[in-house]
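[1] with the sequence up front, the predicted model follows.
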Amino acid sequence: MNLDSAPERADVAAILEPLDVGLEPALASLHARLVREAQTTHVLDIAYRVVDSPVGKLLLAATENGIIRVAFELENHQAVLERLASSVSPNILHAPSQLEAAAQQLSEYFKGSRTSFHLPLDFSLSRGFRLNVLHHLPDIAYGTTESYAEVALAAGSPNAVRAVGTACATNPLPVIVPCHRVVRSDGSYGGYLGGTEAKRTLLTLEAAA
């Protein structure tokens, strides 16, 4: 569904509101048909859903290339989707089935039965050194951490410690791309996009497995 369809520009909040909870059968059927038609006519550029987790509700968004965004509640899911609409494509639809594999793997991770993710990822929101950092993060083993300095070295720029911090703070794929495993040299947590408690929860979960 094109969010920019003029002159009848739809209310973004209404379009983006999740539709899979408590729907009347007729509305659920209509929504399913819209998803199918969007896929058939290739106008569904971004599918999204929201899942529950121990660190709050997570927004998952994906293009045909893979997961492009994971967002915490404190980021404001509606605002995240609006940014995706303006920067990637306005063709966004709430299509939970398109993200079933991601939701399942996240559920397994939070239950402690999964230590790595095997999902197609779309890194188009990151470039340059930040992208180098993101590509390295999955190499940090589950249940372990690396310092910002160690990540800078691994990413090819030993002096770019602050840039590593920026890359982690702007990671569009948190949890799946584990920036929570990057800590300060003294072992303290440092900042985290989802908040300090979310970072503590993730690291505690992995340490307990």
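    Great, that's in hand.
[2] alpha carbons only for contacts and neighbour counts from here, please
    OK.
[3] mind listing what's buried along the longest helix along the chain?
    If you go by DSSP state H, the chain has its longest helix at helix 25-40. Neighbour counts over helix 25-40 (16 or more other CA atoms under 10 Å) mark 31, 32, 34, 35, 38 as buried.
[4] need these in a markdown table with distance to residue 122, can you?
    Converted to a markdown table, the buried residues of helix 25-40 look like this (distance: CA to CA, whole Å):
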| residue | distance to residue 122 |
| --- | --- |
| 31 | 26 |
| 32 | 25 |
| 34 | 24 |
| 35 | 21 |
| 38 | 20 |
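[5] related to what we said a few turns ago, for the longest helix of the chain, the distance to its chain's centre please.
    Centroid displacement of helix 25-40 relative to its chain, using CA atoms, centre = their mean, to the nearest Å, is 24 Å.
[6] next secondary structure after that helix?
    As assigned by DSSP states H and E, the chain's next helix or strand after helix 25-40 is strand 46-51.
[7] what about residue 163, neighbour count?
    Residue 163 has 16 neighbours, counted by other CA atoms under 10 Å.
[8] what's the span of stretch 111-131, first residue to last?
    End-to-end distance of stretch 111-131: 29 Å, with CA to CA, to the nearest Å as the criterion.
[9] mind listing what's buried in it?
    116, 121, 122, 123, 125, 126, 129, 130, 131.
[10] repeat that for stretch 37-55.
    38, 43, 44, 45, 46, 47, 48, 49, 50, 55.
[11] adding another structure so you can compare the two:
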Amino acid sequence: MDQKQYLSVFSMDTPVGPLTLASYDRRLCHIDFGTLDETRTKLAEWAKSAGLPADLRENETDLADAAAQIRSYFSGERKGFDLNLLMKGTAFQKKVWMALAHIPYGETRTYKDIAADIGNPQAVRAVGGANNKNPLPIVIPCHRVIGTNGSLVGYGGGLGKKSQMLLLEKQEEKETVTE
């Protein structure tokens, strides 16, 4: 099967606002906060820098599973994701993103914790930089990373969205424990 020469894209509404999902050859590769109209230029630039086609074509079918799983996450029915992913980044970034993927639902870690988890405790700033470049927020839960003092710091979608997702996860965890 030939790989497509375009990215499939689909915008969806969520409790934290619109999201634009992108996939290449049916593998989710990018999530942006905002509608396709708002994110089109930024997404095309990211695709070029990642070595992917910058031609964006709306295709809900290619992204139906990802959209369904994200809806299930926001409704509290899903605590993790089972999607085919295409992670575009450096080896270090991918190592950080895999560490993020292992942060349990409803829990948080610090940048320092992640640096220790990847075996490089001095790389706290570099971990922050990799976290910032995460192309798949929500699915790779960079919102679960907080400052050493427990404060909410840095989030591409804005701290309000980060706070909303952490509150959703804490609320769902409390409901699960008390049932």
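    In hand now; what should we look at? Small disclaimer: the values here were computed from a predicted structure and weren't measured.
[12] could you check how far the closest residue to residue 172 of structure 2 other than its chain neighbours is from residue 178 of structure 2?
    Leaving out its chain neighbours, the residue that sits closest to residue 172 of structure 2 by CA to CA, 6 or more residues apart in numbering is residue 76, at 6.2 Å. Going from residue 76 of structure 2 to residue 178 of structure 2 by CA to CA gives 15 Å.
[13] got it, and residue 130 of structure 2?
    Taken as CA to CA, the span from residue 130 of structure 2 to residue 178 of structure 2 is 36 Å.
[14] the more surrounded of these two?
    Legend: neighbour count by other CA under 10 Å for residue 130 of structure 2 and residue 178, higher for residue 130 (20 against 6).
[15] what helix or strand is the aligned partner of the more buried one in structure 1 on?
    By TM-score structural alignment, residue 130 of structure 2 lines up with residue 167 in structure 1. Element membership for residue 167 of structure 1, per DSSP H and E: helix 161-169.
[16] just give me the mean distance for that helix relative to structure 2.
    After superposition onto structure 2, the average distance of helix 161-169 of structure 1 to its aligned residues comes to 0.9 Å, using mean CA distance after the TM-score superposition for structure 1.
[17] just the buried positions in that helix, please.
    Applying 16+ other CA under 10 Å to helix 161-169 of structure 1 flags 161, 163, 164, 165, 167, 168, 169 as buried.
[18] which strands and helices lie in contact with it?
    Packing partners of helix 161-169 of structure 1 (3 or more CA pairs under 8 Å, 6 or more residues apart in numbering; DSSP states H and E): helix 128-136, helix 148-154.
[19] now do that helix: everything it contacts.
    The contact list for helix 161-169 of structure 1 (CA atoms under 8 Å, 6 or more residues apart in numbering) reads 129-131, 133-134, 148-149, 151-152, 179, 191-193.
[20] quick check, nearest of those to residue 92 of structure 1?
    residue 193 (23.7 Å; CA to CA).
[21] picking up where we left off before, could you identify the most distant pair in the buried residues of stretch 111-131 of structure 1?
    Counting by CA to CA, the most remote pair of those is 116 and 129, 23.3 Å apart.
[22] just want the most central residue of structure 1.
    residue 70 (1.2 Å; CA atoms, centre = their mean).
[23] now the strands for structure 2?
    In structure 2, the strands defined using DSSP state E lie at 7-12, 19-24, 27-33, 56-58, 109-110, 145-146.
[24] what's the matching range in structure 1 for stretch 105-119 of structure 2?
    Going by TM-score structural alignment, stretch 105-119 of structure 2 sits over residues 142-156 in structure 1.
[25] pull the contacting residues for residue 39 of structure 2.
    Per CA under 8 Å, 6+ apart, neighbours of residue 39 of structure 2: 20, 32, 33.
[26] surely residue 69 of structure 2 meets residue 78?
    Yes: here residue 69 of structure 2 reaches residue 78: they are 7.2 Å apart, a contact under CA atoms under 8 Å.
[27] could you give the angle of the longest helix that structure 2 contains to strand 27-33?
    In structure 2, assigned by DSSP H, the helix with the most residues is helix 159-178. Helix 159-178 of structure 2 and strand 27-33 are oriented at 110 degrees to each other (axes from the mean of the first three to the mean of the last three CA atoms, to 10 degrees).
[28] list the buried residues for helix 159-178 of structure 2?
    161, 162, 163, 165, 166, 168, 169, 172, 173.
[29] and of those, the nearest to residue 106 of structure 2?
    residue 169 (4.6 Å).
[30] residue in structure 1 matching that closest one?
    Looks like residue 169 of structure 2 aligns to residue 206 there (TM-score structural alignment).
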